[in-house]
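Peer 1: Sequence below, structure please.
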Amino acid sequence: MTVYSIHVRDTGLKPDLALVKDGFSWPAAIFGFFWALVLGAWDVALVLLAVQIVAGLALPMLIGDATALSVVQLGVSVLIGLIANELRRWSLDRRGMHEEAIVTAHDKEEAERRYLDANPYMTAKLLRD
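Peer 2: Model prediction:
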């Protein structure tokens, strides 16, 4: 089972709902900056772009050996994968989507269903318009 955090924006005309999986993010580790752009997390995208630029420019000056440089750059990618979902939660919080609940499920759809089954008032709000 996977743990998901449920983020809700309950203000405005229609509420928003977002689910963020807990754990390592392979897409973020592989694609970094582009992963954040696809999610619409512009603030996270800028942070990842800065990290990747610094890693790409500064590390070759500090590390002369190509093998060691590859290992360090792989480590940067792994670090991005480890913190990516926390960065996404931070970005959602900055956009006014507070963490509402934690749900365990086999996949994202089941997690959403479990949350909405336990919170019928949110289902009604989401289906209102």
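
Peer 1: alpha carbons only for contacts and neighbour counts from here, please
Peer 2: Noted.

Peer 1: the strands in the protein, which residues?
Peer 2: Ranges of strands in the chain, per DSSP state E, are 2-9, 16-21, 98-105.

Peer 1: distance between the second one and the chain's centre?
Peer 2: A distance of 10 Å separates the C-alpha centroid of strand 16-21 from that of its chain, computed with C-alpha atoms, centre = their mean, to the nearest Å.

Peer 1: Measure how the lengthiest helix in the chain sits relative to strand 16-21, angle-wise.
Peer 2: Using DSSP state H, we find that the single longest helix of the chain is helix 66-94. Orientation check (axes from the mean of the first three to the mean of the last three C-alpha atoms, to 10 degrees): helix 66-94 against strand 16-21 gives 150 degrees.

Peer 1: List the buried residues in stretch 2-10.
Peer 2: Using 16 or more other C-alpha atoms under 10 Å as the test for burial, stretch 2-10 gives Val3, Tyr4, Ser5, Ile6, His7, Val8, Arg9, Asp10.

Peer 1: and which of these is nearest to Ala101?
Peer 2: Ile6 (5.1 Å; C-alpha to C-alpha).

Peer 1: surely the closest one meets Glu100?
Peer 2: Yes: the criterion here is C-alpha atoms under 8 Å, and Ile6 meets it with Glu100 at 5.5 Å.

Peer 1: Here is a second sequence; please produce its structure as well for comparison:
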Amino acid sequence: MKLYIPCIKPDAPGPQIPVMVQDGFSWRVLFFGWFGLLTYGAWISALLAAAVTMIVLHVLKGFWPRLDLVVAIHAVLASFTAEIRLWEQRLNGRVPGTPIAAPSRDIALLRWMDQQQYAPSYGTSPEFPCASS
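Peer 2: Down below sits the predicted model:
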């Protein structure tokens, strides 16, 4: 089981689908570094990490002599990917909710939808896109 943290915008009108942030280590960020953060949509954090990496490589004169430092930067980014993504979501105006334990993102989204209470002004529960598609 993995923990997923739903992030929603509290001031958005009507129902919305949250951004599900998986808690834990990210292998994608370990191998690709700040480019892996870009694939998660964490633009600000990825560009800050890229700038720090490039400055360090420029100051230390080259990539290959300091490959150990680049691997260390990637390991730190991969270890803190969930916290970085949650910080990015807060910057975008989203609020993290209660963590949900589930084997996959889709099941976590279904469990989150089961917990929601909707106002009677909508009449019936809103239709969300199918999580398994």
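
Peer 1: relative to strand 2-9, how tilted is the longest helix of structure 1?
Peer 2: Going by the same axes, to 10 degrees, helix 66-94 of structure 1 makes 40 degrees with strand 2-9.

Peer 1: Translate Val70 of structure 2 into the numbering of structure 1.
Peer 2: Aligned by TM-score structural alignment, Val70 of structure 2 pairs with Gln73 of structure 1.

Peer 1: Surely its match and Ala55 touch.
Peer 2: Yes: in this structure Gln73 of structure 1 lies within contact range of Ala55 using C-alpha under 8 Å: 7.0 Å.

Peer 1: ok, Ala36 of structure 1 - contacts?
Peer 2: Ala36 of structure 1 sits next to Ala28, Trp42, Val44, Ala45 when contact means C-alpha atoms under 8 Å, 6 or more residues apart in numbering.

Peer 1: hang on, I meant Ile8 of structure 2
Peer 2: Gln16, Ile17, Pro18, Val19, Arg94, Val95, Pro96, Gly97.

Peer 1: Let me know the closest of the residues you listed to Leu86 of structure 2.
Peer 2: For those, the nearest to Leu86 of structure 2 is Pro96 (7.3 Å; C-alpha to C-alpha).

Peer 1: How about the closest one: what's its closest non-neighbour residue?
Peer 2: Cys7 (4.3 Å; C-alpha to C-alpha, 6 or more residues apart in numbering).

Peer 1: Am I right that that neighbour is in contact with Val19?
Peer 2: Yes: assessed by C-alpha under 8 Å, Cys7 of structure 2 is found in contact with Val19 at 5.1 Å.

Peer 1: residues contacting Val21 of structure 2?
Peer 2: Applying C-alpha under 8 Å, 6+ apart, the residues contacting Val21 of structure 2 are Tyr4, Ile5, Pro6, Cys7, Ala82, Arg85, Leu86.

Peer 1: Among these, pick out the one closest to Asp106 of structure 2, please.
Peer 2: Nearest to Asp106 of structure 2 among the contacts of Val21 of structure 2, with distances taken as C-alpha to C-alpha, is Tyr4, at 10.2 Å.

Peer 1: measure that closest one to Arg105 of structure 2 for me?
Peer 2: Distance, Tyr4 of structure 2 to Arg105 of structure 2, using C-alpha to C-alpha, to the nearest Å: 7 Å.

Peer 1: Residues that sit against both of those two, list them.
Peer 2: Common neighbours of Tyr4 of structure 2 and Arg105, counting by C-alpha under 8 Å, 6+ apart, are Met20, Gln22.

Peer 1: Superpose on structure 1 and give me the mean offset of the longest helix along structure 2.
Peer 2: Counting by DSSP H, the longest helix found in structure 2 is helix 43-59. When structure 1 is overlaid, helix 43-59 of structure 2 sits 1.8 Å from its aligned residues on average, using mean C-alpha distance after the TM-score superposition for structure 1.

Peer 1: ok, back up a step: from the contacts of Ala36 of structure 1, list the buried ones, please.
Peer 2: Ala28, Val44, Ala45.
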